[in-house]
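Novice: show me the folded form of this:
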Amino acid sequence: MSTIINVKTINRLNGFSLKPLDLSIRFLGHVSLQDIPEHIPIQVSIRLGDEWIDQLCPIVEALPADNMSESADDVSPELFPFLPLPSQFDPYNGLEWQSLAKEIEHWLLQDPALDMTHPGCYILMWELFWMAFVAVFPSFPYGQWPDWDPRIPMDGYFISDWVADLDEPEPTPVPAIVHESVWEQLKAAVDELLSMRITM
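Specialist: I've put the predicted structure just below:
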């Protein structure tokens, strides 16, 4: 069986990437056997259009359905006290982003067990931290920027893509363009995962 799925794009500094796709596969029917195998291997393949093959590389990870629902259940708006953002938040102002990055860092580190008690919340919060950090320091990892708390891993979709996009230190990113790109990604992440709209 095969099907075509449209995957949403994400605007990047030098083009676009694709949003991660959570895919669920159900199996209808049953097999009558006394000796039930522990698992049955299946083959899942992803095929991109020919024009994208050299530029995009899909990575398939198997996540049991139980894990996905637990992770989704654990991402609750109440766990993000810095949201919603104030109505006067200006996404083109670096100082606003700096204040947001510090606030996210505070909440991210306040509970040392957050990654264990609410892993979905922890992952989303550190994604949001890196978005705000990059908006403050658009040339990151080049140029000058302060050390962040080492308890926050430099990991996740956003920062991995950001660093990959900036393999070359030139040209220097234009802050306004970076702010706009990060703002759109932050709004999309919060809207999708927390069902919370952030608008100017």
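
Novice: from now on I want contacts and neighbour counts done on CA atoms only, so please keep to that.
Specialist: Noted.

Novice: run through the helices of the protein in chain order.
Specialist: Chain-ordered helices for the chain, with DSSP state H as the definition, fall at 65-73, 94-110, 114-117, 119-136, 157-165, 175-194.

Novice: adding distance to D22 and mean neighbour count as columns, could you present these in TSV?
Specialist: Converted to TSV, the helices of the chain look like this (distance: least, Cα to Cα, whole Å; neighbours: other Cα atoms under 10 Å):
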stretch	distance to D22	mean neighbour count
helix 65-73	9	12
helix 94-110	25	18
helix 114-117	21	14
helix 119-136	14	23
helix 157-165	14	15
helix 175-194	12	18
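
Novice: so who does Y157 touch?
Specialist: E127 (Cα atoms under 8 Å, 6 or more residues apart in numbering).

Novice: I have a second one here; can you model it like the first so I can compare?
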Amino acid sequence: MTPCTVQTSTFYPPIRTRDMQDVSLQPLCIGVCFSGALPRHLIRSVIPIQISVSIAEEYRSFTMPVLEALSVDGYPHSGCSLSFDDVSNVLSDSGNALSCDNIDIPIPFLPLPHNFNPTDSYHWSQLSEQIQLWLVTIPEDSQYWTWGRDAFWLAFIGACPDFPNGRWPKWDARIPLEGQFIEHWLEGGAVGGLDQSREDLLAQIWSDFCTHAMLFHPEPLVLIDVA
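Specialist: Below you'll find the predicted structure:
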């Protein structure tokens, strides 16, 4: 895709320090709005949006940006052009706000227990059950629900990597087979290719889950065993 309109902005995420051994960049939640009205005949179209994130060359050996996308449902219509400050205010005030620092809905299944083993499908099964129990209790119009739905399907596939083949447990009918990950999976697009071993597949699921979880849980994902 060749973009016809390009907007470039530079952001400076703060550095997060827990101790001298755990130093990282704070995740950024960036809102993107689109001004103007589309012709009605495009109502069922899929319009691609290309977003690129780069980091200065001297820092690339230490960190790489990872993108996650969530649509903001119910975004108010406006006939005027919108600035970045406008977007920030809407995201801050909206009930669907994406906030990495001020989480309004508790996420009881995170952090994971210190003995969580991402190579063990039984652990993934326990996690998927916990996510399911939480997911059906929160508002479906919140971004937490969209995020939780995708987290559920990652954990579900970790528990049942042969899905939709083989044996797999029933899940709550209120959780649809929707979302980029599960839809791609059902189309036959396994995360690492058809020749991937079960061990490598679960390792990739774990990597994807960590990336996805960080969007709403920027703290360490697994509890530290202090025993």
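
Novice: report the TM-score for the pair.
Specialist: After superposition, the two chains reach a TM-score of 0.61 (TM-score structural alignment, normalised by the length of structure 1), with 155 aligned residues with a Cα RMSD of 3.8 Å.

Novice: picking up where we left off before, any idea which of the helices of structure 1 gets closest to S45 of structure 1?
Specialist: Among those, the nearest to S45 of structure 1 by Cα to Cα is helix 65-73 (18.7 Å).

Novice: ok now that closest one, how far from the chain's centre?
Specialist: Here the centre of helix 65-73 of structure 1 is set off from its chain's centre by 16 Å, with Cα atoms, centre = their mean, to the nearest Å.

Novice: helices and strands around that helix, which ones?
Specialist: helix 119-136 (3 or more Cα pairs under 8 Å, 6 or more residues apart in numbering; DSSP states H and E).

Novice: wait, which of the helices of structure 1 is closest to R12 of structure 1?
Specialist: Using Cα to Cα as the measure, helix 175-194 is the one of the helices of structure 1 that comes nearest R12 of structure 1, at 6.4 Å.

Novice: quick revisit: now the helices of structure 1 in TSV, with distance to L85 of structure 1?
Specialist: TSV is the format used below for the helices of structure 1 (distance: least, Cα to Cα, whole Å):
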stretch	distance to L85 of structure 1
helix 65-73	22
helix 94-110	9
helix 114-117	22
helix 119-136	12
helix 157-165	20
helix 175-194	10
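
Novice: tell me who's in contact with G31 of structure 2.
Specialist: The contact partners of G31 of structure 2, taken as Cα under 8 Å, 6+ apart, are F84, V87, S88, L91.

Novice: could you do S99 of structure 2 as well?
Specialist: Counting by Cα under 8 Å, 6+ apart, S99 of structure 2 touches C29, S92, F216.

Novice: how much space between the first one and P220 of structure 2?
Specialist: Counting by Cα to Cα, to the nearest Å, the gap from C29 of structure 2 to P220 of structure 2 is 18 Å.

Novice: so between the two, which is more surrounded?
Specialist: The neighbour comparison of C29 of structure 2 against P220 (other Cα atoms under 10 Å) goes to C29, with 17 against 14.

Novice: and the contacts of stretch 105-124 of structure 1?
Specialist: Applying Cα under 8 Å, 6+ apart, the external contacts of stretch 105-124 of structure 1 come out as 71-72, 74-76, 79-81, 125-126, 129, 151, 156.

Novice: change it to 6 Å
Specialist: S71, D74, V75 (Cα atoms under 6 Å, 6 or more residues apart in numbering).

Novice: turn the residues you listed into TSV, columns for distance to E184 of structure 1.
Specialist: Converted to TSV, these look like this (distance: Cα to Cα, whole Å):
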residue	distance to E184 of structure 1
S71	23
D74	24
V75	20
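
Novice: before we move on, the earlier item: the helices of structure 1: which one's closest to G15 of structure 1?
Specialist: Between G15 of structure 1 and the helices of structure 1, the shortest separation by Cα to Cα is 9.2 Å, and it involves helix 157-165.

Novice: that closest one vs structure 2, mean deviation?
Specialist: Superposing on structure 2 places helix 157-165 of structure 1 at an average distance of 2.0 Å from its equivalents, by mean Cα distance after the TM-score superposition for structure 1.
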